[in-house]
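A.B. asks: below: sequence and its predicted model.
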Amino acid sequence: MVQPFDTQPGIQSVVSGYTGGHTVNPTYAEVASHTTGHTEAVKITFDPTVISYAELVDIYWRQTDPTDASGQFQDRGDSYRPVIFINSPTQRQAATASKEKLAASGQFDEPIVTSIEDAQPFYPAEDEHQDFYRKNPFRYQIEEMGGRQAFIAKNWQD
């Protein structure tokens, strides 16, 4: 989820990490064990005079399968569930309106199951998990071919 945001004008930082669980400062191994309650997420710092929160939500939709509550593509389990974490009532309103618009569009046969939840403490992932697409371009491409690229091509033709 880093690369699609990282390449946009107005993005100041994209940090991979974990949020929403009950373990303080979890490790990747702990989150991957599905015992911490955390979801893998990205924390995005952006300049709202260059890119709006609504635009970020639109980018998010185009990277996920919003109809799959059990994970994303080859990544399965609660730690990969589709969720938009919000930090304010304004963000909740924008995310909810965007979700409703997507649901009403008829673009997907299945219901949109992505949840919208209040942000919880965010714990940055270990260094080896930061900027994965840059550090491991070959592995990143293999993982992208695990279903994400085909799904995006099929469902997000502009």
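C.D. replies: Sure, I can see it. Note that this is a predicted model, so its numbers are computed, not measured.
A.B. asks: CA atoms for contacts and neighbours, from now on please.
C.D. replies: Will do.
A.B. asks: what number of residues lie near D78?
C.D. replies: Neighbour count of D78, defined by other Cα atoms under 10 Å: 19.
A.B. asks: hey, where'd the strands end up in the chain?
C.D. replies: Taking DSSP state E as the test, the strands found in the chain are 11-19, 39-46, 71-72, 75-76, 83-86, 115-118, 122-124.
A.B. asks: tabulate those (CSV), appending mean neighbour count and distance to R62.
C.D. replies: Formatted as CSV, the strands of the chain follow (neighbours: other Cα atoms under 10 Å; distance: least, Cα to Cα, whole Å):
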stretch, mean neighbour count, distance to R62
strand 11-19, 20, 17
strand 39-46, 20, 15
strand 71-72, 20, 12
strand 75-76, 14, 17
strand 83-86, 19, 13
strand 115-118, 14, 15
strand 122-124, 22, 23
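A.B. asks: and here's the other structure:
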Amino acid sequence: MSAEIKKATFAGGCFWCMVGPFEQLPGVLSVTSGYTGGETEHPTYEEVCSNNTGHVEAVQIEYDSEITTYDDLLRVFWKQIDPTDNGGQFHDRGSSYQTAIYYYDEEQKLAAEKSKEQLDQEGPFEAPVVTPVLPAKKFFRAEEHHQDYHKKNRFHYLLYRKGSGREAFIQEHWGDKQ
């Protein structure tokens, strides 16, 4: 039986904070930090952070769908973000830090919409879930120093994750249910 390798793309604010949680899933082959959603070809970090390119920081995941399902990826995604905030994520503000799910086919679109609706109805949030479900656009790999930042600069990454408010938010809303 041959593996079926698929792609998934999620924008969850700072891409540094999104890589590690997905890497922990069995069947995830790679998690790449990058930019998507905009029109500028080959944007740089500085251009994206200017909030003028239309891009968001995102991660693109390649996974073996016989081991990990798209629903598994969605569950991890929702527990890393504040899906009720459309102005950015935690300390990072602006359109380049907004959340989004980018789908590659109708099956992903339906699964994402269903999980969003379920989170809105049953999740731990009082405000409505505003994370959009959008068709995938061209994904641009971020500069090399942004790849695996959580491993290369672990101390700074952990300080940032805590200082940004992400860690406390996740603990408050999900606790041990991660």
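C.D. replies: Perfect, I can see it now. From a predicted model like this one, the values you see are computed outputs, not experimental measurements.
A.B. asks: circling back to that earlier point, now distance to Q130 of the first structure too, for the strands of the first structure, in a markdown table please.
C.D. replies: Output for the strands of the first structure, formatted as a markdown table (distance: least, Cα to Cα, whole Å):
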| stretch | distance to Q130 of the first structure |
| --- | --- |
| strand 11-19 | 6 |
| strand 39-46 | 10 |
| strand 71-72 | 19 |
| strand 75-76 | 17 |
| strand 83-86 | 19 |
| strand 115-118 | 23 |
| strand 122-124 | 9 |
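A.B. asks: what lines up with A97 of the first structure in the second structure?
C.D. replies: Aligned by TM-score structural alignment, A97 of the first structure pairs with K114 of the second structure.
A.B. asks: one more: D75 of the first structure?
C.D. replies: Under TM-score structural alignment, D75 of the first structure pairs with D92 in the second structure.
A.B. asks: my guess is that match meets G165, correct?
C.D. replies: No. Contact criterion Cα atoms under 8 Å: D92 of the second structure and G165 do not qualify, at 9.8 Å.
A.B. asks: return the distance of the equivalent of R62 of the first structure over in the second structure relative to E47 of the second structure.
C.D. replies: Under the alignment by TM-score structural alignment, R62 of the first structure pairs with K79 in the second structure. Distance, K79 of the second structure to E47 of the second structure, using Cα to Cα, to the nearest Å: 28 Å.
A.B. asks: more neighbours: which of these two?
C.D. replies: Taking neighbours as other Cα under 10 Å, K79 of the second structure and E47 compare with K79 leading, 18 against 15.
A.B. asks: now K99 of the first structure: closest residue in space that isn't a chain neighbour?
C.D. replies: I112 (7.5 Å; Cα to Cα, 6 or more residues apart in numbering).
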